[in-house]
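[1] Fold the following for me, if possible:
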Amino acid sequence: MTSLADAVLKQRRISIVKIDDTHYNNPIILLSDIDALSSNDEKHPPCKDNDLKNKPFTKTHKNVLQQLQHRHPNLAAWFLYLGFLSALAFMAFQIHYALPTPVSSEEGATIDPLTGQYRFSEENVRKVVRYLSEDIGYRVVGTEQDQETQDYLIRELKTFKEQAQKQSARQSGEKIDLGRVATAQVPPFPKFDMWVQVADGSHQFDFMSKVVMKMYTNMTNIIVRLSCGPECDKNAVLLNAHYDTTLGSPGAVDDALPIGVMMELIRILSQRPALKRNSLIFLFNGGEESLQDASHSFITTHELRNTVRAVINLEGCGTTGPEILFQANSRPMIEAYRKVPYPHGTVMANDLFATGVILSDTDFRQFVDYGNLTGLDMAVYKNSYLYHTHLDLDEHMEQGLPQHLGENTLALATHLGDDVDLSEGMEQTKDVVYYDIFGQFFVSYSMDMAIRLNIAIGALAVLTLAIGASQTTLRAIISVLLSLAAALLSPLLSAFMIQALGKSMVWFSHEWLPVVFFGPIGAAGMLSVQLAFHNKKSGYGLNELHTLSAVQLFYVAAMAVASYMQIASNYFLAMYSLFSTMALLFNHRRMVAQRKAGKAKASGIDYATYYVASGIQTFYLSHLGFSLFDLIVPLTGRIGVDAPADAIMAIVTGFSVFSFNPPLLAFSHRFGRASLRRIIVWLLCVQMVVLLVGMALISPYNTLHPKRLFAQHLRNLTSGESLLYVAHADPGPFYAPYITQVESLYDTKALFKSGSDNPGDWKAIYPFNQFLDSYIFDTAPYIRKHTTNTTLANSDTPLTEFIRSPPKLVAENVSYNPETGLRKLTILCTHPNYIWTVTSFDAEVVSWSMDLDVPTKEKFRYVVRNAGGYRTDGWRLELEYRANGPNDKLRVELTSMETEGFGRDIERELEGSGDIGVMRKLVKARPSDVSLTYFSAVLSNFDL
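    From the prediction side, this is the model:
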């Protein structure tokens, strides 16, 4: 039977390896070359039933053919290939999100049975995290909780110091007892030094296109140094994390987790033999969320600053997954990262962060700008939906995450302290390419090496042209370029539809949902281009060969341009170029072998070639893609009300669809125009169903993926108004029912105002105020109605008159020089029980007492933010500006934030008004799918 079937099916170019002779009624056909099932050859379409009617086949033979036809071999090839790609993505997912097993804090578990040394314990870290984020809570600079945190850290660190001294004394005693035995020499334990720095200072902090002048008062740092002695103290590695939090968050991951990691490192390293080469300095920095004041204070004024040669900055903006190395600026530090057990980082993150697209910043900036340091910036970044929200709690921090961050940091610190010469070769550079390979290995090399490798890859690509392995046409090249454009732009149609139906950001609740909402139409768009450019006149397989060759040429050209521009991220393009070239060489060898065997009449693409072309590319792109979507999707929840979030995610998804597997462009030609047309129609149908069903059933926000709202109770001492502002920070829907609910809470109607209408309304959180549109509620009627003070209830006096001890500005030492036209004064601000003052004024400033240059000699809108430690009651600023005369006073607006209300059920009331709780009422009525950042502030104007 086998020979008969071969004879019959030969016209379809199918080589049958085996038919199960014992089951004739259900034959199993194993194909040695699925490529032969292609109906790509338009001149030889697949057999139809009518073609068989007049053939003299036996019933058995006809059953074989009908069975084969029934199985739709072209679909089998599609599903097999797509299944392979899906398997690659699934494996990448499993590897990408893998975390180490946590180590408990039990005594036996914390000792390594092989070395006898202390191990890093996740449970010890979580104890610190829980105490900071739950027992203390919101640790905003200048609040009582800020002081509680300092006291706790100092107390715990002193305990570690005492334990280390006892261990060192015990070890010294053992050395004395065993001193006569040469082999009993034990390395010394580290010297444990500790400082508490309290300082004033100033610096310019430009962020999000805004210029901010920063002043800080009584800013606190806690510093620990572990060293082997004077020789080690000459060169130090700085490890930094901040213990303060932002306004709306208890900060379990941001940044209690890194604080806990550093505490655990000190516990371990202080009871091990001292590192032999360099000292380690641990900076527990007290003011990062106030715009990096404490790190600036350390690196510009502390006595240890000149010994620091490199920095490791630890941050957190997510709650799950591995930490990532996202900034690095020197070759030695990048090479040191190779020593970590769980590497995760890519220069692509470094390049992306440098563009400013990511609206965030870290203390790393201060160490680089003011200390000229090189180092590594590492952060937890996955599931950043909870970043800077009330949900940043230990219970939402994934098991294994602290272990991952801790073991990596411990390995880095140990290697840098023991083995790296920090006295030379630590220059800043961006000319380093680095990336991890699926979290298992870390690769780094210079930009010069990258260019040499790229030249070699380019030469290999030229070879494919020379031997005919690569055979492209202008038509195919244009089709690839247009397919990329279509993949990028066609998802915008879905974005426009989502916006038109009022369902903006419907994909927000999960990082993978944008792929569902924008992926099908992106794929349909790029395949539609291939359908339009499919050449009916090309012989068997040439459409595929031309397109795959065009894909190769596209990436080789992109690699060349990126190399010329010295873009370190070009390794990604080099990888695509290399494996496209390898696939074409593999295919050429297969085609030559088939022609020699008489199995192929012309050039084409062997089915196995697609697996060679796709294997590494798709596997690695999936690895990168998970990071990309984990980073960008949650970020859209805080990019501002005017940002085109739907369009951004549509384009990002389209690019990912194209990059996931570029050889699909060639594969789409394999079964002819009719098959390709059906696939496009199917994708469009899927897209329409997804949009309609998704928009009907899915909400963009839920409890663990909340919408971010900002609320402030602003009392304007100049106008006498008491207003509640409620704003959002993304372009997603701001539910009318919620505004109605707030209106009913205070029995008043809301007034809408965009951020551009009055940018001063949110000056307390400048420069973030530019992102906010607000609903404004007059709270005065509510307060008068609910106060227990009848005089206050019936008075027409503005409620702001009853605010006790408001912040004030006064001018001292005022003088005017008529010859120069310059007016000088000292601005004195007093703000007892208020924090985070923001002073703004228009002036042509000539000089001031801040330790930074005046940014311009022209008239300019200055905004000066001041942050101070607990019980900091004021500040002063000397100023000289150009005036029109001695009475040309300076008009200054002052906004100050109240200290109460940060995570605790307390609120400052008007004097004599009773317990009204305007802000408390709003917080308690917060919907479960909303995260609320809230505070109260006063605003007033002064003529100085």
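[2] C-alpha only now, for contacts and for neighbours.
    Fine.
[3] in the stretch 651-800 of the chain, which spans are strands?
    Under the criterion DSSP state E, counting those that start in this stretch, strands of the stretch 651-800 of the chain are mapped to 707-716, 722-728, 751-753, 773-778.
[4] what's the first one packed up against?
    So the one you mean is strand 707-716. Secondary-structure packing of strand 707-716 (3 or more CA pairs under 8 Å, 6 or more residues apart in numbering; DSSP states H and E): strand 722-728, helix 918-924, strand 930-943.
[5] by how many degrees do the first one and strand 773-778 diverge?
    The directions of strand 722-728 and strand 773-778 differ by 160 degrees, with axes from the mean of the first three to the mean of the last three CA atoms, to 10 degrees as the criterion.
[6] Need the residues that contact strand 722-728.
    Outside strand 722-728, the residues within contact range by CA atoms under 8 Å, 6 or more residues apart in numbering are 640-641, 707-716, 734, 772-780, 799-800.
[7] what does the longest one give?
    Under the criterion CA under 8 Å, 6+ apart, residues 247-249, 389-390, 701-703, 706-718, 764, 806, 809, 889-898, 901-902, 919, 923, 926 lie in contact with strand 930-943.
[8] Second input sequence below; structure requested for side-by-side comparison:
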Amino acid sequence: MSRPTKRSAKAQAGADWKLLTVAVVAYGVLYGVTTYYFVATAEPLPASADASLFSEGRAREHLHELAEVIGHRQVGSVGEEQAAQYILREAQKVAAQAAASRPDLLVEAVRESVSGGITMHAFKFELANVYRNLTNVVLRISPTDPVAAAKKAVLVNSHYDSTLGTKGASDACSCICIELELARTLVANPKLQLAAPVVFLFNGGEETLSQASNGFFASSRFARDLGAFINLESTGPWGPDVVFQHTGDWTLAAYARSAPHPRGTTLAQDFFDLGLIPADTDYRMFSYRHYGSLPGIDIAFIFDGTAYHTARDEVERIRAGTLQDMGENVLAAIQEFARVLATDPPAATVANSGGSVYFDLWGRSMVIYSHAQAKTLHHAPLAIVLLLPLLGSFGGSGNGSLTWLGLCGNALLALASVLCALLLPALLGAGRAYLSGVQMVWYGRPQIAYTIYLPGAAAGLMLPYVLLPARRGTATARSVGAALLFAAACSALTSIGMHSSFFYGLWAAGAAVAAALSGGGGTGRSWGGATALLLSFLPAIAVAMPSAVTFLAHVMEKVGLAGGAPGVLGLVVADTALGVVAGATALVTFGTLVPYLVEAVGVRRGRQLAAALLALSLTAAGAASAMYRQPYSRDHPKRLLVQHIHKQGPDGAVVESKLSVVGLDSFSLAPVLPPSFLQQPPAEFLNEEWQAFYPLNNLISSGEARSAPGPEPGAAIPALRLLRRGPAPAAAAGQQRKVAAAGVERLELELDTGKGGAWGVMNFTGEVLGWSLSDKVAEVPLSEGGVAHMVRFAANMYARQHRFWLDVAAGSQLAARVYVKHVEESAAEKELLAAMPDWASPAAVVAYHSRWQF
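    Below is the predicted model:
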């Protein structure tokens, strides 16, 4: 074999830099396009815009009234009642406008009160979700043409209530205002002819686990003839609006072909379906895949999640153009949904819907294909990669032959690269938090997170390849080995129903194409050859980058709601988790291209680059730890919950009162609690007392408690009263009830919450055979044996008493723990909250805890 000349060595080096230059340009351009895609919005139209057009300016006029003039709108509050009255007045204006100018439309605006209950799973825990006298406002727009009027209607839903401690300007007041402007636009523009009716639901109880939407769907006359739904939500005021759940049928395709700026990714759906995101929406109450019977989509604003469920969810935080974007998208979708429903599509069922793979191309169009198609497409890369060794060598003699043994060896090398990419930034995050004692220094500072984690993740991807060098020209074989790993992951994930596996399939296909087209491996590559190589991977890069960047940013923003953990685990868990996510981001962004890039850099330079990247991460971690002693700011606050607890004795009288405080992340409470609180007499902190927030109490591990004054003189104290105990009547038709050998007794009970509008939880232990609270008895296994029957309840400001019955085995004991929350701040809580720093966002309630035995 002849020795390489200096000329050939220079040519080889030149070829390396050509590939790197093309890669830098390609990634730079795609990152710029992705960033623009996140930032770009439709031009917001002012309130004075043509009446036939959707106007963000007009929607913001409603937003001002609801979020600023009325303000807090928690279920059961005065603000919630005022919001219902305002929305009804505006809906009636739309109806009056239609009566005056649109003889082709029939518009109804009504207020409904709903009571009921449903046994459901929330955050993986079963509970009965019970409600009384919650308010919905319904606006129905129907063509007067008898054929169109007889078609099933499109439901557009959002909620006007806000959660504890926030005005909820974005979540979801902004969506309510979009609905009002959509309805007005449909009436004002005679060119917008509806092929089927449209029902706008403004529901007054989503933050209490979608109670009002369940009440609407279970009892409203407007729910009887629905054909599909569009649910509007917000997890952050910055936008853009993204489809993040759908039922797996025609609705997603209808949205994609009609919306001017369609955005969506199946990645979010996978995480929701797996229960990895601690959040929920009204989508589940309508979806035939959950508790409803309709096909539909769930759309939400996604960014600036540090404001979500905090006092910073304010009108001025909502970025200009986001309401216009969602409004134009939903207006087009309503018309397309109506057109489809006019064709009387067959009813969707779980049996014939396995979901879909979907992703958008920078808000310009969407790619959608069914689960059945995915089962073919997502298994194909594995078959193709396994067949590549039959084609022999690639790229000339420098590459050697691809063999199945070599393929497996290179797949193991790729697995080592994947593990290093995940573990290095995770260990870096954990080490930084442990050594500095400061968690989440990147919270609300995304550029710091990127600088700490992404260089380390990139170094992890490179390490196995630079530590186990091979002769030049083997990049193709190594890339195909990585493709085997990615293709196997794609196939396995598809088999268990995870549709976001398409990322790995695209990377495997890119590597196979690059191998088939390889012309010269890593030696003497021309500009054309470098470009052709990058083009092989371009679809994977272009599709993966937006989702990867979105996911990393979203996780960073939502970690403030992830709950806490005790001890060292609590200190490092958030930083470790973000390191893993950053590693996954790097993995799906560079994929099977990594061997080519490492070879282009060269072994010696590759080791130097990996060391430099690690040094950059370490330097950024050290600097951030020194600069920021706590992660929060006024714009990116720490979420807190405060209870003024009054514990009741066996006779119902208050025997102990305390203030109990918890955080919703793992960062220490110490910096946020003022001396005036800490100097009070200590009280025992009990996790059990946070069962008042079930099932969110499972996110709480520790907190602080101090003695506090008792209730105001004359305050009404909650009580659970036994009205009657006797033989139970025969079970009604369709009623679920277990049978007891000793017979069945019925306990008729009344819960008096002391004040109207209370929220709370009842925990019954004992053998409950049936009840009137919901469709079936909820059961939660206890670690010590037996089961608990958990009930969440809420009511409007006029409802104070709740009557219900329980069926139990004759002669058996029934124990009840009752947690009643009044959505208000006591004088002691107001003093505590006023002394907290502005980077805290607390939500406070007055709670009565009692135990009862029957």
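[9] one step back: wait, which of the strands of the stretch 651-800 of structure 1 is closest to A583 of structure 1?
    Minimum separation from A583 of structure 1 across the strands of the stretch 651-800 of structure 1 (CA to CA) falls at strand 707-716, 46.5 Å.
[10] What angle do strand 773-778 and the closest one make with each other?
    Using the same axes, to 10 degrees: strand 707-716 of structure 1 against strand 773-778 is 40 degrees.
[11] In the stretch 201-350 of structure 1, what residue spans correspond to strands?
    Using DSSP E, counting those that start in this stretch, strands in the stretch 201-350 of structure 1 cover 210-227, 236-242, 279-285, 308-316, 320-328.
[12] helices or strands next to the last one in the packing?
    Packed against strand 320-328 of structure 1 by the contact rule (3+ CA pairs under 8 Å, 6+ apart) you find helix 347-354, strand 374-382, helix 401-419.
[13] got the buried residues for the first one?
    Across helix 347-354 of structure 1, burial judged by 16 or more other CA atoms under 10 Å covers 347-351, 353.
[14] Reformat the strands of the stretch 201-350 of structure 1 into JSON lines and put distance to T618 of structure 1 next to each item.
    Shown next, in JSON lines, are those (distance: least, CA to CA, whole Å):
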{"stretch": "strand 210-227", "distance to T618 of structure 1": "40"}
{"stretch": "strand 236-242", "distance to T618 of structure 1": "36"}
{"stretch": "strand 279-285", "distance to T618 of structure 1": "41"}
{"stretch": "strand 308-316", "distance to T618 of structure 1": "29"}
{"stretch": "strand 320-328", "distance to T618 of structure 1": "21"}
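[15] Columns mean neighbour count and distance to P855 of structure 1 on top of those strands, output as JSON lines?
    Formatted as JSON lines, these follow (neighbours: other CA atoms under 10 Å; distance: least, CA to CA, whole Å):
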{"stretch": "strand 210-227", "mean neighbour count": "22", "distance to P855 of structure 1": "9"}
{"stretch": "strand 236-242", "mean neighbour count": "26", "distance to P855 of structure 1": "29"}
{"stretch": "strand 279-285", "mean neighbour count": "27", "distance to P855 of structure 1": "28"}
{"stretch": "strand 308-316", "mean neighbour count": "25", "distance to P855 of structure 1": "29"}
{"stretch": "strand 320-328", "mean neighbour count": "24", "distance to P855 of structure 1": "28"}
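[16] Out of those, flag the one nearest P102 of structure 1.
    Using CA to CA, these put strand 320-328 closest to P102 of structure 1, at 13.1 Å.
[17] Can you check what angle separates the closest one from strand 374-382?
    Using the same axes, to 10 degrees: strand 320-328 of structure 1 against strand 374-382 is 150 degrees.
[18] so how far is strand 320-328 of structure 1 from its chain's centroid?
    Chain-centre distance of strand 320-328 of structure 1: 8 Å, with CA atoms, centre = their mean, to the nearest Å.
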